[in-house]
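> need a structure here:
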Amino acid sequence: MRMLQRRLVRPTLLVDVGCLSRMREVVEEPDHLVIGATTTQHELLHDARVRAHAPLLSLVARHVGDPAVRHRGTLGGSVAHADPAGDPPAAVLALDGEIIVEGPRGERVIPSAEFFVGPFRTALEPDELLVGVRVPKMGEGWTVHYEKFRLSAQKPTLLGVAVMVRRVGDCFTDAHIALANSGSTPVRATAVEVALVGADVTEEAVTKAADLLDGTMEPFARQGVSQAYLAHLARVLTRRAVVAALSW
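Below is the predicted model of the structure:
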């Protein structure tokens, strides 16, 4: 619908898949949740299974649009739209989610790290349909947060940071951090993740790790601000998101 709104596509045929109940189910597996593609952002925000096992998706859903948009917009729609500034794609990437697609050749499962290939471009073939997103259940010791900045309520995301960190005692043991609008696709902050693992759980260690963010990141939607400002914003929001996750 966003592509139609922006006059970027002019299809000759539209097919409504909203009546396919299978694509709106949330299925709990032993170690994963499979979330149907037409599950709305409002449902992600309030579904007890998502809130318990994949709370990052619920947090991110709160930041999508306004209540009217959240009641109509879907997880699958946002992921397939592949807007580099979109919030849900960054969350799915941070979760190491998998994208389930179906077509004439059967089902295919695509790791989220391979699914986003460019601005509004994905690994979906023209005859394939995104039917669901599979994400691991959050285990013990993990905490999450999503930090977002935009210039006004009506502007798209200038920068978003999705964070999952795991601690044992006073030490970080794992970290997943993905950024929205830091390139032509959502990107993982690999250097920050590596620096956090094994570090003490202190604000000083978090700040030192966040300072490793690459200052050459090129946001897709710059919105009239300088590269230096965006690099500074990325470091500040990443530090803020990790610290907030620790108190989650």
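> only C-alpha atoms for contact and neighbour calcs from this point on.
OK.
> For the chain, just list every one of the helices.
2-5, 41-46, 48-53, 55-61, 67-72, 75-81, 87-94, 112-115, 190-196, 203-210, 227-246 (DSSP state H).
> Contact partners for the nearest residue to residue 166 once chain neighbours are set aside?
Once flanking residues are discounted, residue 166 sits nearest to residue 142: 4.2 Å by Cα to Cα, 6 or more residues apart in numbering. Residue 142 sits next to 164-167 when contact means Cα atoms under 8 Å, 6 or more residues apart in numbering.
> Could you measure from residue 142 over to residue 53?
Distance of residue 142 to residue 53, given as Cα to Cα, to the nearest Å: 11 Å.
> And for residue 2?
Counting by Cα to Cα, the gap from residue 2 to residue 53 is 29 Å.
> same check, this time on residue 241
19 Å.
> More neighbours: those two, which one.
Using other Cα atoms under 10 Å, the more surrounded residue of residue 241 and residue 53 is residue 241, with 23 against 19.
> what sits against that one?
Residues in contact with residue 241 (Cα under 8 Å, 6+ apart) are 145-147, 161-163.
> With residue 90 instead?
160-162, 178-180, 186-187 are the contacts of residue 90 under Cα under 8 Å, 6+ apart.
> Another sequence for comparison is provided below:
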Amino acid sequence: MPVEPPPSRWAFDAHLAGSDPDDDLVALGADLEPGTVLAAYRQGLFPMPLGSARDPMGWWSPVHRGVLTLDRLVVSRSLRRACRDFEVRVDTAFAEVLDACADPRRPHGWIDRRIRTAYLHLHELGWAHSVETWRDGRLVGGLYGLALGGLFAGESMFHRERDASKVALVGLVDLLDDEHGEQRLVDVQWQTDHLASLGVREIGREEYLGRLPGLLAVPLPRGFAGP
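Prediction:
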């Protein structure tokens, strides 16, 4: 089971968003200790840098949240075929997946050293996980995020071969689809056209926050619960 870290000295409340109701940025500052990051997710926020390492950390709660319920995942015929071409593994190469997602050559990169250190620590404590796609012994795609009860808070994904990240998403949904599958939710932060094609939809901030307590009360899936 994940190890609960010491509680944070910071308090978060996404209901107390700024004066602009259309602003996804809710707070600035704090730290990235495990207890702080977990407290933020449990209140519907997540960290993302504003720019340089000299800037305070931004804490975000999108007004329009991208989410995926397991029954809405769209698996096309070609993606189903692709699933047979890769091996899916869980938590065998977390640091490698994180570093691939943080590759500075990727457009719109946001994963800096502070984020890397924080999520490696959360992985060591059993909260952060990777779902990986492999071919011929090579890591070719994957995703990572946090598992908190019935919520999987997805952070980023990458691919080095066609459909490798999509297969990782299919693998994640398969892992989550247990006797509690109807109660689980994958949070992708923001919807994109690519994610919408896979079944991601938008819900409002207040709806997301209203669902959080119930999600957090759901047992972890066995694949993330540890021995």
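> Mind checking the TM-score on these two?
Here the TM-score for the pair of chains, by TM-score structural alignment, normalised by the length of the second structure, is 0.29; 114 aligned residues with a Cα RMSD of 6.1 Å.
> about what we covered before: out of the contacts of residue 142 of the first structure, give me the one that has the most neighbours.
Result: residue 164 is most packed of the contacts of residue 142 of the first structure (other Cα under 10 Å), 25 neighbours.
> Do I have it right that that one meets residue 144?
Yes. The pair residue 164 of the first structure / residue 144 is scored as a contact, 4.5 Å apart, by Cα atoms under 8 Å.
> okay, the contacts of residue 90 of the first structure in JSON lines with distance to residue 232 of the first structure and neighbour count next?
Converted to JSON lines, these look like this (distance: Cα to Cα, whole Å; neighbours: other Cα atoms under 10 Å):
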{"residue": "160", "distance to residue 232 of the first structure": "13", "neighbour count": "29"}
{"residue": "161", "distance to residue 232 of the first structure": "13", "neighbour count": "32"}
{"residue": "162", "distance to residue 232 of the first structure": "17", "neighbour count": "33"}
{"residue": "178", "distance to residue 232 of the first structure": "16", "neighbour count": "26"}
{"residue": "179", "distance to residue 232 of the first structure": "14", "neighbour count": "31"}
{"residue": "180", "distance to residue 232 of the first structure": "15", "neighbour count": "30"}
{"residue": "186", "distance to residue 232 of the first structure": "18", "neighbour count": "34"}
{"residue": "187", "distance to residue 232 of the first structure": "17", "neighbour count": "22"}
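> Need these in CSV (columns: distance to residue 130 of the first structure).
CSV is the format used below for the contacts of residue 90 of the first structure (distance: Cα to Cα, whole Å):
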residue, distance to residue 130 of the first structure
160, 24
161, 25
162, 22
178, 22
179, 22
180, 21
186, 18
187, 21
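> Okay, and which of those map to strands?
Among the contacts of residue 90 of the first structure, DSSP state E puts 160-162, 178-180, 187 in strands.
> and of these, the nearest to residue 80 of the first structure?
residue 180 (15.0 Å; Cα to Cα).
> Would you quantify the distance from the closest one to residue 167 of the first structure?
24 Å.
> so after the longest strand anywhere in the second structure, what's the next helix or strand?
The longest strand of the second structure (DSSP E) is strand 138-148. The C-terminal neighbour of strand 138-148 of the second structure among helices and strands, as given by DSSP states H and E, is strand 151-159.
> Contacts for that following strand, please.
97, 100-101, 140-147, 164-165, 184-189, 215-216.
> try it again with 7 Å
100-101, 140-147, 165, 184-188, 215-216 (Cα atoms under 7 Å, 6 or more residues apart in numbering).
> continuing past it, what's the next helix or strand?
Criterion used, DSSP H and E; the element after strand 151-159 of the second structure is helix 164-176.
> just checking, what packs against that next one?
The helices and strands touching helix 164-176 of the second structure, judged by 3 or more Cα pairs under 7 Å, 6 or more residues apart in numbering; DSSP states H and E, are strand 128-135, strand 138-148, strand 151-159.
> Dump the ones you listed to CSV, plus mean neighbour count and distance to residue 172 of the second structure.
Compiled in CSV, those are given as follows (neighbours: other Cα atoms under 10 Å; distance: least, Cα to Cα, whole Å):
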stretch, mean neighbour count, distance to residue 172 of the second structure
strand 128-135, 25, 6
strand 138-148, 24, 9
strand 151-159, 22, 9
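> Of these, which is nearest residue 175 of the second structure?
strand 128-135 (9.5 Å).
> the inter-axis angle of that closest one versus helix 164-176?
120 degrees (axes from the mean of the first three to the mean of the last three Cα atoms, to 10 degrees).
> could you give the angle of strand 128-135 of the second structure to strand 151-159?
Going by the same axes, to 10 degrees, strand 128-135 of the second structure makes 40 degrees with strand 151-159.
> quick check: angle from strand 128-135 of the second structure to strand 138-148?
Using the same axes, to 10 degrees, strand 128-135 of the second structure lies at 160 degrees relative to strand 138-148.
> got the contact list for strand 128-135 of the second structure?
Defining contact as Cα under 7 Å, 6+ apart, one finds that strand 128-135 of the second structure is touched by 86-91, 94, 97, 119, 122-123, 139-147, 164, 167-168, 172.
> now the strands for the second structure?
25-28, 46-49, 57-60, 64-68, 87-90, 128-135, 138-148, 151-159, 185-189, 201-204.
> Make CSV from those strands and add distance to residue 223 of the second structure to it.
What follows is these, written out as CSV (distance: least, Cα to Cα, whole Å):
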stretch, distance to residue 223 of the second structure
strand 25-28, 32
strand 46-49, 23
strand 57-60, 28
strand 64-68, 19
strand 87-90, 8
strand 128-135, 10
strand 138-148, 10
strand 151-159, 12
strand 185-189, 15
strand 201-204, 25
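> how many neighbours does residue 77 of the second structure have?
Applying other Cα under 10 Å, we find 8 residues neighbouring residue 77 of the second structure.
> Ok, residue 4 of the first structure next?
Residue 4 of the first structure: 10 neighbours (other Cα under 10 Å).
> repeat for residue 71 of the first structure
Residue 71 of the first structure has 14 nearby residues by other Cα under 10 Å.
> That one and residue 133 of the first structure: what is the separation?
19 Å.
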